[in-house]
Structure formats: C-alpha cells, structure tokens
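Q: Provided below for reference: sequence and predicted model.
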Amino acid sequence: MNTENKSWPAGWRIEPRAAGPAADIVDAFRGLPAAAIGDAMSRNVGTLGLRQYHAKLETVLCGTAFTVRVRPGDNLMIHKALTMVQPGDVLVIDGGADVSQALVGGLIRTTCVAKGLAGLVIDGAVRDLCEWAEDGMPIFARGHTHRGPSKDGPGEINVPVCCAGMVVQPGDLIVGDADGVIAVPAAQAADVLARTRAHLQKEARTREENRTGTSDPERFDALLRAKGLPV
C-alpha cells in the first residue's frame, strides 16, 4: 500500500509494514526465555498485566511487530491490519487497556491462522476463549468478555504504540512466553541476542554453583558492605 503524501483525517492513519530484523535473528530468539531477554535489557522493560489465553505454558510467541492502535472496544482497524500482515508477524494492539468489549474473537482467530501470524499481544479484551486455547495461535491479552466490539474507528496502523506499559515500534522483535512479553528494538536485536546468550551462560554457572553448594558468599556480602552493613 502506498501511503506517501496522504493527508489522514485526525485519529486515522495507515502506514506500510516495517520489515523488522533478519529472519535468522528472529529464529535465534525463539529458544530464548523472555525473562533472560529482559535481564539483558536492564530488567525494567516488557508488558505488565497481560495473561496468556493459549493453553500450553511452553508455547513461545516470536515475530515482527505489526502495530495497531484502536479506540477502546472497536476493531475496525484490526480487520484492516489483517489484510496487510505477512506470515510471522505479531499483531500488537493498543486497545487502551479497556476490557469492556472484546477486540478479537474466534472468527478473527481463524483469519490469523490462515495468514500465518506468529501471535497477538493485546492491551484489551478477547472472547471465544475455548477457540484461543487451541494450539496454533499464541495470544496475550489483558482480559476477556463475551461483549463484542464496534466497527466504527478511528484507529492507526503501523505507528508507535504503548501496549500494557511497553512501547512498541513497528518492526520490533516481539517475544512472549509464560513469563510475559517483551519488545526488542529491531536495530538492537543482534546486540540483545548476544547479550542474552552471555547472560544465560552466566546463569548456567550460577545454577551449577547453587546445585553443588559452591556459591561464593562474597557475591552478596560485598553488596551489603557497600550499603554500610558490617558483614
């Protein structure tokens, strides 16, 4: 879609899909825990208040962010976004944390599966929980309700959004697992990948020390002395 030089009415915008990180970088993140990625990114980033609605805890969501901002309880622009997504995209929806009306349900799930989406992250509500619990389409959302959405707009596609306390740019790498969802800026993905792998190696050494009882007490005593405690 060519959106150059368009004059969008207030509250409406449709931008082209952002490419995101290289496919090999995305694939490399599939086996990395969201918690470890967060540790490699200062430990204070990621979503707050979402839960998974797919059934299997071990399911991993990983792909390129395709962002949508909607009016709370309205999914017109989500339907438009689903005509633009590509396989492997993650639909990241800023629904304003509203859970009074569901933004997606079982019919949209059917479209997501057919389009080959990697999953959905929604700061809003879902419905048709039994269908979302089936294998094949990871989804994280703030809540659920049987009440359906309107289709009036306005809304924006492929713009920066805030989803459950997490800023997401179009094309960011999105990783979600049982611990939560995190966004990795596309330009930093290779660096964060290396940092996460190094962090996991450090954790493996610490885990072995904990298992064998060989942990060095100085690791924490030094921190306590720095706080003024005589240990």
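A: Everything's here; your move.

Q: for the rest of this, base every contact and every neighbour count on C-alpha atoms.
A: Fine.

Q: and the single longest helix found in the chain, what does it pack against?
A: What stands out as the longest helix in the chain, according to DSSP state H, is helix 189-212. When contacts are defined as 3 or more C-alpha pairs under 8 Å, 6 or more residues apart in numbering; DSSP states H and E, helix 189-212 sits against helix 23-29, helix 34-39.

Q: let's see 10 Å
A: Here helix 189-212 touches helix 23-29, helix 34-39, strand 180-184, going by 3 or more C-alpha pairs under 10 Å, 6 or more residues apart in numbering; DSSP states H and E.

Q: turn the ones you listed into a markdown table, including distance to residue 94.
A: Shown next, in a markdown table, are these (distance: least, C-alpha to C-alpha, whole Å):
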| stretch | distance to residue 94 |
| --- | --- |
| helix 23-29 | 23 |
| helix 34-39 | 20 |
| strand 180-184 | 14 |
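
Q: determine which stretch of these is the most buried.
A: strand 180-184 (a mean of 25; mean count of other C-alpha atoms under 10 Å).

Q: A further structure is provided below for comparison with the first:
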Amino acid sequence: MEFSEIKQKLSQLDVASLCDAAKRQNLTEDSFQVLDAGLRPVQTGLKLIGRAFTVRCYEDFLTVLHGLMEAQPDDVLVIDTQKSRRAVLGELFSTEAARRGLAGIVVDGACRDSAGIRKLAFPVYARFTNPMAGTTSRFFGVQEPVNCGGAVVRPGQIVFGDDDGLVVGETAVFAQLIPLAEAVQTTEDKLMTQMAAGVSLVYLTNAADHLAKVRAGEASQLKFVV
C-alpha cells in the first residue's frame, strides 16, 4: 500500500480504532508504538498523518531550523530535545512548516507562541510550553533514530495522531492494521446508531455471559453483538 493510499485511509479513521486493531493482532511495542500521554496537541480537532523526519537537539533550535529546511511535503518533524527546558519552535517555525506542506510537528519538549500556533490549524504536539527560546549555536543531528514520547522513532516511519494521542510504525504495519481498524470503526458506528435509538450498550454485547464465564474461571471474550 502506497503512502498516499495510507494517508487517505487514515484520514477517515481515529487513533483509538488503530490501537484496537493492533491489540487484536498482538503486535509488539517495537512494531507499533504509542507515544506517551505527555505529548499533547497545541490545537485539538486536527489529525496528523505523515512520515517522520527526525531531529535531535538540546536547548538549541539550530538543528530544528535545518530540519525545517530539509523536510519534504508530508513529513512530520519529530524532535528529540533530550529533556531540554527551553522552547525549540514557535509560531514562525510552525507557519513555515505549514507553508512547506509538512504534515505536522511533534516535539518532546517545549514550544512557545501557542496562541499563534492555534490560529494556524496546523498539527503541533508538544510536552509543555516555555516562553524562553533556546540558542542557535549548536548543530546536533537529523534523520537518525531518536527518542520521542518514550519510543524510538526512525526516519520514514508513519506518525499518526489525533486528540487521543500519537502512534508510530512502519508503513507495512499500518497497511496491515488499516482494514482491521476500518472494521472496528464500522462496528462502533453501528453501535452508536442503535444507542442513539435508545438501545442499551449492555444488550449490544455478550456482557452478561462473558462476566459469568470470567467469574467461573472459564475462557471468554467480550464481544459486540451487532
């Protein structure tokens, strides 16, 4: 599956459905990684879908500027600040990233100008904000494995995010999970339709039978009945 098709399909899905699909496949954390919950979107209601362009820096944003100059359309700047406290990007870098057609920015560290970033409708995830910017005097590294959100992110991996959080994996893994995630979302849409009509969620699952079997020590799985 080509990236363009993956991007189109992911635009119709949510991260939670993809995680449900990954859980059903028993994927290892190495092949499909959920970044930790400390990375939050500056503006909610946006999806991030792109390929990782990795940046490593510390208390200095010169390497981030270099990454911004080198990244291509549909890339996501994934920035490992190595626990920096100072901001390594703000409204100007985010505006330039959007102008260049990048898919978004994920910084395991600080951004600033959050009010300005929210006006852009451009996906930026950060761990916190800090009005004090870093320096521009040191170059670190780009397009190498980096630590971001408790995961090792490699150049070219797909990054997918929404209000619930961020996931990262290889293209082949996403191609494997997308059909399963589509099925999950279709089932949930049917459930929501019936619940909107007044049907209890309890009656749309095998909850009573499943609970009885679990309490009796028998093997069972909770399932939807739609």
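A: Sure thing, it's come through. All values derive from a computational prediction rather than experimental measurement.

Q: would you mind reporting the TM-score between them?
A: Here the TM-score for the pair of chains, by TM-score structural alignment, normalised by the length of structure 2, is 0.81; 205 aligned residues with a C-alpha RMSD of 2.4 Å.

Q: can you say which of the helices and strands packed on helix 189-212 of structure 1 is nearest to residue 110 of structure 1?
A: Closest to residue 110 of structure 1 of those, according to C-alpha to C-alpha: strand 180-184, at 22.7 Å.

Q: for the equivalent of residue 150 of structure 2 over in structure 1, which non-adjacent residue is closest in space?
A: Taking TM-score structural alignment, residue 150 of structure 2 has residue 165 as its aligned residue in structure 1. Of all residues not flanking residue 165 of structure 1 in the chain, residue 47 sits nearest, at 5.5 Å (C-alpha to C-alpha, 6 or more residues apart in numbering).

Q: distance check, the counterpart of the one you found in structure 2 against residue 93 of structure 2.
A: Using TM-score structural alignment, the partner of residue 47 of structure 1 in structure 2 is residue 35. Noted for residue 35 of structure 2: a distance of 23 Å to residue 93 of structure 2, by C-alpha to C-alpha, to the nearest Å.

Q: so who does the aligned partner of residue 159 of structure 2 in structure 1 touch?
A: Residue correspondence to structure 1 (TM-score structural alignment): residue 159 of structure 2 is matched to residue 174. Residues in contact with residue 174 of structure 1 (C-alpha atoms under 10 Å, 6 or more residues apart in numbering) are 26, 29, 34, 46, 61-66, 89-92, 118-121, 168, 181-186.

Q: just the buried residues of those residues.
A: Those of these that meet the buried threshold are 26, 29, 34, 46, 61-66, 89-92, 118-121, 168, 181-186, by 16 or more other C-alpha atoms under 10 Å.

Q: hang on, the residue nearest to residue 165 of structure 1 packs against residue 180?
A: Yes - using C-alpha atoms under 10 Å, residue 47 of structure 1 is in contact with residue 180, at 6.6 Å.

Q: which neighbours do the two share?
A: Here residue 47 of structure 1 and residue 180 share the contacting residues residue 140, scored by C-alpha under 10 Å, 6+ apart.

Q: tell me, how many residues neighbour the counterpart of residue 219 of structure 1 in structure 2?
A: Alignment note: residue 219 of structure 1 maps to residue 210 in structure 2; criterion TM-score structural alignment. Using other C-alpha atoms under 10 Å, residue 210 of structure 2 is surrounded by 17 other residues.

Q: can you check the one 5 residues further on too?
A: Close neighbours of residue 215 of structure 2, defined as other C-alpha under 10 Å, add up to 9.

Q: any idea how far the longest helix of structure 1 is from the chain center?
A: Computed by C-alpha atoms, centre = their mean, to the nearest Å, the chain-centroid distance of helix 189-212 of structure 1 equals 22 Å.

Q: what's it in contact with?
A: Residues external to helix 189-212 of structure 1 that are found in contact with it (C-alpha under 10 Å, 6+ apart): 20-22, 24-26, 28-29, 32-41, 172-173, 183-186, 213-216.

Q: please repeat the previous calculation with a cut-off of 8 Å.
A: With contacts defined as C-alpha atoms under 8 Å, 6 or more residues apart in numbering, helix 189-212 of structure 1 is touched by 21, 25, 28-29, 32, 36-37, 39-41, 173, 184, 215.
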